[in-house]
Structures are given as structure tokens and as C-alpha cells.
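Peer 1: What follows is a protein structure lacking sequence information:
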């Protein structure tokens, strides 16, 4: 193996580039994009739009004018020198890959991209044109590329801070270029609720995205092959939503309301949350996943301060010996079942589940996927305990992948250098002084992917532009490692020469 002089790899890098001993592919004034004639591409408007998006990104930098390369259907008997052939079919998966996002680029007198999905076509075409833009040519050979983990995502807290429609769309475009495929939009927090509600307009902050704006974001994400996950946190983090409903706040035995905590013993309060879930399930109808929160409901070591929760578990839920934690888990299961009945896959945070200082008589539904963000408390369940209960997990490692505005709560801004030096996709959060929680080698099926998170705790400390600039390096580092796998920073993709 040898690393190519000048390193023609794009960013993110590629898994393998086997280079011929000679030959280069270049565009000519007559170059065309030819779509191979097969059932997958016939009349496929999504494919045409995908090609158009990528060609538009490189218009002017690869040609003498802003004119896009012409796109034609059918490759003819032999494509012309300088052409690009797009072959959308499942055969890409049979060339050493098991991913709908993988692609192969065979580079000779013309370049042929074989891919099993429109998303993979987008990734492959960008890879080819990135190398061409950087070098002026592409060395002949074969590029084989595929992701190390299935889900590579960005989470944005748009509840505490108002972000404009255009700013979020810019993140979608940036994500697509980084081969990130999922965007989680967290629109409700103690400090703000920033997505229009028609069922309960009283919950909204003064600045909030309209449904028209959110629909435009959803459409843009679809065009750029980015999946969106709505995130509506409950039964905690509801201070803004409950400003006009103080009777629905959970109160301790002294009558003090717990900040942002829903009284889950109240049928009206539970119905309120389900109303919101129903409304946003309709708005995000094209999505697969719904994040229901579940974190930081109360201090999970202090359920005894709220004796009505245990009474509810025993007297209403009929759980023998039931406790407050059983009432809490029953609530999460109820919300999950409600959404699952509509076809959603439900996600929740890890910090309140299977704790070592609690006896649970009610278990979380194994179908709930767990976004594992922290183990700062010694009683929080370790990763393997959650997986042993049948849950799939997503890595939200707060030690490396949390960009918290104002560096609030002891966090410092992550850097690309730190992520590349010490993190890999299978490295989860662990308590200081305890053993690492990590997957190495082949990842288990329970491990879905990893996420970089923007948390807007101190919204005034950075402008939209400063947030975008601040995340650029660490987000790119996380994206490349999530694509390539453990400890393979930019430029270290497998490259060899063949005669």
C-alpha cells in the first residue's frame, strides 16, 4: 500500500482507492452525464434532481462557464471519453458492500458510478468531482466507498435559540456534503418552544418557525437525502410549554413545582403532550423516527419527594409495590406506544433508565432506541446493560460531540483535533475513572450510529454565523470518522496501485 502523492482523496475520505499505474480522467468540452438505462433510473425524477444538485455545486469551478454538464438518458454503445455514467442499481452492494449508501467508481476514459440508491449516487458523484476540482484530473482506477456506521447525524437545539429557516437549510447542505444522513431538530426546551403549534398555540415562544418554514426545511432535507427526526422532550424540559398551564406541573410534597416537569398523574396533562405529539407526527409524516426525550425529568435520585408518583403507580396503574420510577417508565411507554401505533420508531435519552439505585417493576419497551449521551452519575446504567435489555443505541458522547453554547454546565467547545486524536464511532461516554464504554472491530447490530449535538444553553453567546463557524471543524472530524471507521483521519484511506 502507498499513500498517493498529493492525496487526491475527497473530504470525507474514501474507504479504498485502487489506482491504475497510469491514466487520468478529465472533463472535456463535450462531456456528458449519462444515466444507464435500467428499471431503477427510468423516469426517476429524484435521481435527475440529485444529479442536478451536485452538478450545480460545481458549476463554474470545473467548466469554463456556469453552464451545467448536459444529462442524457442511456449510455450508448460506448460512453465518450470524459463522460460520467450513473448506474443506479443494486449491484453496487454485491461488490464487497452491504450498504445502500455505498458506491463504486470505475475510472478509465470515462467514469462510471455504480450505486444502489440516489443518496449513494449523490455521495459518489461528489467524490468524483471533489477530486477533479482539487487536482484537475482523476487518476484512473477504482474507488470503493461505504459508511462504517449506518446513521451519521447532527442534532440542533432550536428550542433555546431561534435559528432561521435559511440557517437550518445551510446545515442540511453542509451535512449532505459531509455524508451525514440524519438531522434531529429539538424544538422544545425549558427556555423556548420554537415551532408553530395550532393545537396549543399558547406553548410557543415569541420567535418560532412556522409550519410553512418547517415544511420547506423538510423538503430541502429530502432533496439532499437527509432524514429528519423531530424531538419533543417530555415529561421534563417543558417549562416554556407549561407557562400557561401551571396546574400541570409536578409538585413535591411541600407544594413546590419541579421546573419543567409534567404531572404525569394528570390525564389532562398527559393528553396535552399527546395532542402535541399528534400534531407534529402529522407535520413530520415522512420521517421514521420520533425522539420523545425522557431525560432530566426530576432528580432521578429523589423520587421520594414526589410520593404521588408511587401512589399513582400502585393505585391507578395497579403495580404491586409500584414506585415513582414505575410511573415515569409507564409514561414513556405510553407515549412510545401512541407513536408506534402510527408507525413511528421511538427514541429516548438514557440517563433515567435502568439506574442502579432503583428497582423497576415496569421496563421500558425494548423497541425504544436509546440515545446514549452520558454516564456522569455512578448510578446511570452502563451501555452494555441497556443493550442487554434489547435496545438499539445511538452514540451521543457528550465528552467529544457536544457543542454547548457559552460552554455552559462545564462543557468546552469540541475541536477537530481532540475528536481525531481520541474518539472513534464506537466510543461512548463513560464516567471519569471507570472503564471505557466502546465497541471496537465489527460493530454489533444494536449500534446504529453517532451524533454531533449543538445545545443552545446560552443562546446569546454566539450568533448563527459563529455557531456555523464553530462547529465546522469538529463536525467535519466526526463526520469523516463516522464514515471511515475507527481512527482513520483524513488522508489515510486505503490506497494502492495496480499495474
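Peer 2: Cool, the structure landed. No experiment lies behind these values; they were computed from the predicted model shown.
Peer 1: C-alpha only now, for contacts and for neighbours.
Peer 2: OK.
Peer 1: isn't residue 452 right up against residue 154?
Peer 2: Yes - if you go by Cα atoms under 8 Å, residue 452 and residue 154 touch, sitting 4.9 Å apart.
Peer 1: Double-check that residue 229 belongs to a helix.
Peer 2: No - counting by DSSP: H, G, I helix; E, B strand; the rest coil, residue 229 is not part of a helix but strand.
Peer 1: got the contact list for it?
Peer 2: 182, 183, 184, 185, 287, 288, 289, 290, 291 (Cα atoms under 8 Å, 6 or more residues apart in numbering).
Peer 1: List buried residues within these.
Peer 2: For the contacts of residue 229, a neighbour count by 16 or more other Cα atoms under 10 Å gives the buried set as 182, 183, 184, 185, 287, 289, 290, 291.
Peer 1: Second structure for comparison follows:
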């Protein structure tokens, strides 16, 4: 039958023969403290399929869940599974996807469907981009018009939408059942037109609800104390709703904010965020500040060859005691066109991003001076300026999300697309059987 699994396991021993999966008993056991076994690593597992049964050993419940994801991929359309022994564990602790629910709003059911999708690939974080110029998507008791006026629009019109606190809790709980941590983002001080439209005192000038896709024109009123009351209230409520360890504060494309004001805002806003007890994440521009709370994580979104300043700003997080999540736009921005014929998507990051482009890069080689241990993980963002349905999201995500998952999970090795291709073909066949859309 062959062993075609994405992401590629650490070790695979193939044996002769196969069995019907539904005819084999499955036993699950706690991990053994052996340095030769995947089950000794956090989120790791061993999977043994033999004629007399299937045995899973896992370090934790997440490892057992991932073993079952591997087993599901191994099982063919006829229900047969090859006899095999697999030792497996992840390269990086943070393996993520991002869904932009601000440009277009996606209801709870759609977010749950995307959680199901990313769980297939052993991804363990979903970053929700909850606010932008086009909409504020999480209800806050302290500032109710954020989801009154601020949630009334989206790109292209047609209304917007928002999550109540109970909606958000439902998403968080559903994610946790799949060993996925929700990472919420309130983007600031730029990308804030929706907030200013709801509360004009948050800006230096009033704003109207916005349905376009241009960026960089909005900014909070940096020197107003009212702004920091808003930041404190918003982050306090967000932290209380979020059991996971992270809050994302954005910080990107603040083109309408002077450098002096940006530095002032980031120092104050991150101090407020850190006071919630959460670990903060910011896009790499936030690394312009040298007053970040220790341990703040930078998210790199420049190219696989860094643009001017991107490497310096990214390394700033490490120099201040933090680590880095890699999201190079020209490799794993999933909203980018596959090629010139792709109907949906954008192409500003060095043109279309083919499947080969999404696979043939090495995380540790992107930012000069960034060591392997400085990398927390990899995240594949899905921006939604051109995407309004979950079917469209799946078509743009798959199969390129599989590339990101393999880079995040599998050991460092030369990435040869010809070797990846047959496993990817098997994976898209698996998606077909599940009814998951792909390009």
C-alpha cells in the first residue's frame, strides 16, 4: 500500500501486508520514558499496526490524538491500513493557521469547520484576526458600540457580524477538543477604522464605516488617555475570555502613525497587555520598540528573503527575551493566488504562490541570525479580502496548508517537492473522502 502521510513522520518502518482497520482492536497507552521513542516527547506518539491489532503509545492526550490523525490518513478508501511502525513528534511547539474574520465575517459554524480542517494536519493553534478597518468582531461589555457600528460592515458590503462572548467560548472549547489553542488578535494602533467609527474619541478625527481593502490609513489617537482606557478594557475582557496563553496585539502597517507615536503606543499598550498575565504576540514591526515586555513573541510576515528592516525588527524580539513565529508572505500566505488563472486571492507578495513555492523553503534560513531554538513555530495566515465563504477558504488553504504543516512538524531536511508530491496526492485524496474542498 505504501506509507503516505502529511506531515512526514520522524521515523517509518514499513512491513509486509495490510489489514482492515475496522477489524483491528486499538489500544492506547501512556508514553514510556525512552529517548528512542516518539512517545517520550511532548505531543509525540508511536503507532504500531500489526495483524493482531493497533497499538498507540503517547506522551499525552494530544499525542494520542495525532496518532489517530496519522492512522486515518493511512487508511485507504477500502478501509485497509498498512502494517507499519511509526515514531513521531513535532519539530516546533507552535504550529498554526490564521483566519481573518474581520475583512469578511465567518460565523461560528464556519470557524468550527476550519478547526476540523487544520486538525487533520496536527496544527495546534488558530489565530483569529478579530479586528480591522472593516469590522470589529468580538462583543465587549465595556464598549458595546464596537459590535454595533463597528461590526456592521465588511469588504464589499453585505453587512458584517460579530461573536458574542458565548460564541467565542464555544469556539475556544471546540478548538480545545481538537488540541488547538485559540490566539485572538486585536490589531492596533493601525487597522482600527472600525473602532474609531464606533467611538470617534479613539481617533484624531471621526471615521466612517469602511468596506474597501486598502491599508495603512487609520490610527488610534496616540496621545489621548481615552485610548489607553480602551486598550485596558479591551485586553482585560479578551484575556478573561481566553484560557490560552497568548494575546496578539497586531502592530503592523501603522503607516498613519509617526515613529515616535508608534514607539510610545507600543510601550504603553504592551505593558497593559502583559499585566493581564498573557504572553503577547505582535507582527514583526512591533520589534521597532525596545520596550517590549520580556518574552513578547514576534510574528514575521516579510518574505523568505527579508525586506528592508524586517530581519532587524524580528531579531529585536529575541534580543528582548522572546521568540519568533514565521509566516513568510511569499510562501505561506494562503490567500495568495496559486497562479495567474486563480480566480480568488491576491498576489502582492512576489506574485502568485504555487504549491512548490509553499514547500521548498527552510524556516531556520529565513531570518539571518535567527537560531533554531529562537523559532517558536510556523503559522499560515488566511486573509479574507477576496474570500467570503468557508468553501472559498478551503480551496485556497488546501493543499498549501499541508506544506506549512510539514515544515512545522517534520524534522529539518532538504525539502524536495518531488518527494512530497505523492504524499500530497494521497492527502488530497483523503480530503476528497472527507468532503473537504481544495484547489
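Peer 2: Great, that's in hand. Quantities reported herein were computed from a predicted structural model and do not represent experimental measurements.
Peer 1: what's the TM-score for these two chains?
Peer 2: The pair, once superposed, lands on a TM-score of 0.79 when counted by TM-score structural alignment, normalised by the length of the second structure; 386 aligned residues with a Cα RMSD of 2.8 Å.
Peer 1: Please give me every residue in contact with the residue sitting furthest away from the middle of the second structure.
Peer 2: Distance from the C-alpha centroid of the second structure peaks at residue 52, with 39.0 Å (Cα atoms, centre = their mean). If you count contacts by Cα under 8 Å, 6+ apart, residue 52 of the second structure has them with 24, 25.
Peer 1: Kindly report the same for residue 417 of the first structure.
Peer 2: Counted by Cα under 8 Å, 6+ apart, residue 417 of the first structure has contacts residue 474.
Peer 1: Which position in the second structure pairs with it?
Peer 2: Counting by TM-score structural alignment, residue 417 of the first structure corresponds to residue 356 in the second structure.
Peer 1: just residue 344 of the first structure next, same as before
Peer 2: With TM-score structural alignment as the criterion, residue 344 of the first structure matches residue 278.
Peer 1: hang on, its match packs against residue 240?
Peer 2: No - counting by Cα under 8 Å, residue 278 of the second structure does not reach residue 240; the two are 10.1 Å apart.
Peer 1: So those two - more neighbours on which side?
Peer 2: The neighbour count for residue 278 of the second structure versus residue 240, taken as other Cα atoms under 10 Å, is higher for residue 278 (18 against 9).
Peer 1: can you give me the helices in the stretch 351-499 of the first structure?
Peer 2: Using DSSP state H, counting those that start in this stretch, the helices of the stretch 351-499 of the first structure run over residues 383-388, 398-401, 416-422, 464-484.
Peer 1: buried stuff in the last one?
Peer 2: Within helix 464-484 of the first structure, the residues that qualify as buried are 464, 467-468, 470-471, 473-484, counting by 16+ other Cα under 10 Å.
Peer 1: again, but for stretch 228-245 of the second structure
Peer 2: Applying 16+ other Cα under 10 Å to stretch 228-245 of the second structure flags 228, 230-239, 242-244 as buried.
Peer 1: what distance separates it from the centre of its chain?
Peer 2: How far stretch 228-245 of the second structure lies from its chain's middle: 20 Å, per Cα atoms, centre = their mean, to the nearest Å.
Peer 1: Tell me the one among the buried residues of stretch 228-245 of the second structure nearest to residue 29 of the second structure.
Peer 2: Nearest to residue 29 of the second structure out of these is residue 244 (Cα to Cα; 26.7 Å).
Peer 1: The closest one matches what in the first structure?
Peer 2: Aligning on TM-score structural alignment places residue 244 of the second structure opposite residue 287 in the first structure.
Peer 1: swap in residue 118 of the second structure?
Peer 2: Residue mapping for residue 118 of the second structure onto the first structure gives residue 175, with TM-score structural alignment as the criterion.
Peer 1: so which strand or helix has its match?
Peer 2: For residue 175 of the first structure, the element it lies in under DSSP states H and E is helix 165-177.
Peer 1: what do you get for residue 334 of the first structure?
Peer 2: Going by DSSP H and E, residue 334 of the first structure is part of helix 324-340.
Peer 1: Based on its surroundings, how many neighbours for residue 95 of the second structure?
Peer 2: Quick note: residue 95 of the second structure (other Cα under 10 Å) scores 28 neighbours.
Peer 1: show me the contacts for it.
Peer 2: 122, 123, 124, 125, 377, 378, 379, 405, 408, 409.
Peer 1: Kindly report the same for residue 85 of the second structure.
Peer 2: Residue 85 of the second structure touches 12, 13, 14, 15, 46, 47, 48, 49, counting by Cα under 8 Å, 6+ apart.
Peer 1: State the three-state secondary structure for it.
Peer 2: strand.
Peer 1: Run a quick neighbour tally on the residue mapped onto residue 157 of the first structure from the second structure.
Peer 2: Aligned counterpart of residue 157 of the first structure in the second structure: residue 100 (TM-score structural alignment). For residue 100 of the second structure, the count of nearby residues is 21 (other Cα under 10 Å).
Peer 1: I'd like to know which elements the helix holding residue 334 of the first structure is packed against.
Peer 2: Here helix 324-340 of the first structure touches helix 267-283, strand 289-293, helix 307-315, strand 345-349, going by 3 or more Cα pairs under 8 Å, 6 or more residues apart in numbering; DSSP states H and E.
Peer 1: Could you save the ones you listed as JSON lines and add columns showing distance to residue 117 of the first structure?
Peer 2: Listed next are these as JSON lines, based on distance: least, Cα to Cα, whole Å:
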{"stretch": "helix 267-283", "distance to residue 117 of the first structure": "26"}
{"stretch": "strand 289-293", "distance to residue 117 of the first structure": "20"}
{"stretch": "helix 307-315", "distance to residue 117 of the first structure": "48"}
{"stretch": "strand 345-349", "distance to residue 117 of the first structure": "22"}
